[in-house]
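1. sequence and computational prediction follow.
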Amino acid sequence: MSRRILLLLPVALLLSLAAWAHAYHASIMELRYNPQKLQLEIALKVFSDDFEKALSVGQSAGISLDKSPKEQVNTLVLQLVRRSVEFSTKPGEVLPLTLVGIQHEHDSHWVYFTAKLPRPVQSVSMRHKLLLDVFPDQMNIVNLEAAGQKQSLLFRSGQEQQQLKW
């Protein structure tokens, strides 16, 4: 009996360490308004394991950001981001998002995309519910830089829609 406990102790320790390694779910978005190009320039940082779990939903096999075919990954990433993040300058007008690229960094990935604006603006409405359907405790932080100002906003369950002004 004591031998069985000694064998199970290292397994229990490893499982508890794995839980501590990634105890929260969050993304960070760096959002910049570029008035010369009339676009929003967006860099989104997401934990790789969380992102892969969301991308794998509905797929016959699990998706790996680094090992799955690049074309498949790009398509799934753009679909997920378009479902989860929306910008608009007036009600009913969702700005199209264009994927620029994906970059691996340690235990996370950066996803870069742009949103063209129809005209110069001083605000946009943003809906940000990335990964909220997979992780109810998900927090999405947005750092906005526009018109020489910086501000940060927090999007979470029940607070998916906010107005960004500059």
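-> Noted; the coordinates are in hand.

2. please count neighbours and contacts with C-alpha atoms only from this point.
-> Noted.

3. tell me where this structure has helices.
-> Under the criterion DSSP state H, helices of the chain are mapped to 2-21, 48-56, 70-84.

4. could you identify which of these is most buried?
-> Here the criterion is mean neighbour count by mean count of other Cα atoms under 10 Å, and of the helices of the chain the winner is helix 48-56, at a mean of 18.

5. which of the helices of the chain sits closest to Leu99?
-> With Cα to Cα as the measure, helix 70-84 is the member of these nearest Leu99 (6.4 Å).

6. in CSV: the helices of the chain, plus distance to Leu144.
-> Shown next, in CSV, are the helices of the chain (distance: least, Cα to Cα, whole Å):
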stretch, distance to Leu144
helix 2-21, 28
helix 48-56, 22
helix 70-84, 18
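
7. nearest to Leu97, out of those helices?
-> helix 70-84 (6.8 Å).

8. tell me what that closest one is packed against?
-> Secondary-structure packing of helix 70-84 (3 or more Cα pairs under 8 Å, 6 or more residues apart in numbering; DSSP states H and E): helix 48-56, strand 97-105.

9. alongside the first one, take a look at this:
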Amino acid sequence: MASIFYKWLIIFSAAFSGFHHPVFVSVTEINYNAAGKTLEISCKIFTDDFEQTLRQQNKTKVDLLDPALKNAMNPLVNKYIQKHLQIAADDKKCTLQFLGFEQQEEGIISYFQVNDITAVKKITVTNNILYDTKPQQMQIIHVMVKGERKSTRLNNPDETAGFEF
């Protein structure tokens, strides 16, 4: 009973105190699609942190939630992620193709694809998303190859993880 009370107290306090989320994390998922010979990549970042970073770096109005600004925001999202997320498959640098982004819950999910990946035994990920503006930022990375899932966490300043299948 007491734990329910404390949960409600935290929720109530957060709702009325201008609460900002206490965790700074992005989640990157990489899935190898053998049939399509592609790597499918999604990257979820808290909207408020991402917008703040894009504003600071681009010195322009940023609103990732306004549908009227979607076309103007696409290049900002693409450029930032391309700069801060690099992937190598079997020691060959991959070229990320930007597919777009969408808002989901409190985050922005951006989508990328890498074509012409016939097989993969090793994936190396360099990810320093928001490290430049959020010193406490961490990255969660999930990689799925042929049904086998591997995951890791990187804490700023660590930015590189390797996965072997």
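-> Yes, it's here. Since the model is a prediction, treat every value here as computed from it, not as a measurement.

10. overlay them and tell me the TM-score.
-> TM-score of the superposed chains, computed with TM-score structural alignment, normalised by the length of structure 2, equals 0.81; 152 aligned residues with a Cα RMSD of 2.3 Å.

11. quick one: residues contacting the residue positioned nearest the centre of structure 2.
-> In structure 2, the centroid-proximal residue (Cα atoms, centre = their mean) is Cys43; its distance is 2.9 Å. Residues near Cys43 of structure 2 by Cα atoms under 8 Å, 6 or more residues apart in numbering: Ser26, Val27, Thr28, Glu29, Ile108, Ile109, Ser110, Tyr111.

12. so which of these comes closest to Asn156 of structure 2?
-> Nearest to Asn156 of structure 2 among the contacts of Cys43 of structure 2, with distances taken as Cα to Cα, is Ser26, at 11.7 Å.

13. I'd say that closest one and Gln139 touch.
-> Yes: assessed by Cα atoms under 8 Å, Ser26 of structure 2 is found in contact with Gln139 at 5.1 Å.

14. quick one: common contacting residues for these two?
-> In contact with both Ser26 of structure 2 and Gln139: Ile129, using Cα under 8 Å, 6+ apart.

15. which residue comes closest to Gln103 of structure 2 once chain neighbours are left out?
-> With Cα to Cα, 6 or more residues apart in numbering as the criterion, Gln103 of structure 2 has its nearest non-adjacent residue at 6.2 Å, and that residue is Ile109.

16. rewinding a little: next one: the closest residue to the residue nearest to the centre of structure 2 other than its chain neighbours relative to Ser17 of structure 2, how far apart?
-> Nearest residue to Cys43 of structure 2, sequence neighbours excluded (Cα to Cα, 6+ apart): Thr28, at 4.3 Å. As defined by Cα to Cα, to the nearest Å, Thr28 of structure 2 lies at a distance of 30 Å from Ser17 of structure 2.

17. and for Thr38 of structure 2?
-> For Thr38 of structure 2 relative to Ser17 of structure 2 (Cα to Cα), the value is 45 Å.

18. Lys146 of structure 2 now?
-> From Lys146 of structure 2 to Ser17 of structure 2 the distance is 46 Å (Cα to Cα).

19. give me every residue that touches Glu102 of structure 2.
-> Ile108, Ile109, Ser110.

20. in structure 1, which of those still touch?
-> On the basis of both residues aligned by TM-score structural alignment, their matches' Cα atoms under 8 Å, what survives of these in structure 1 is Ile108, Ile109, Ser110.

21. what's the burial count for the first one?
-> Spelled out, that is Ile108 of structure 2. 23 (other Cα atoms under 10 Å).

22. span of stretch 64-73 of structure 2 from start to end?
-> One end of stretch 64-73 of structure 2 to the other measures 6 Å (Cα to Cα).

23. do stretch 56-72 of structure 2 as well
-> For stretch 56-72 of structure 2, the end-to-end distance is 16 Å (Cα to Cα).

24. return the distance of that stretch from the chain's centre.
-> 18 Å (Cα atoms, centre = their mean, to the nearest Å).

25. can you pull the buried residues of that stretch?
-> Within stretch 56-72 of structure 2, the residues scored as buried using 16 or more other Cα atoms under 10 Å are Val62, Asp63, Leu64, Leu65, Lys70.
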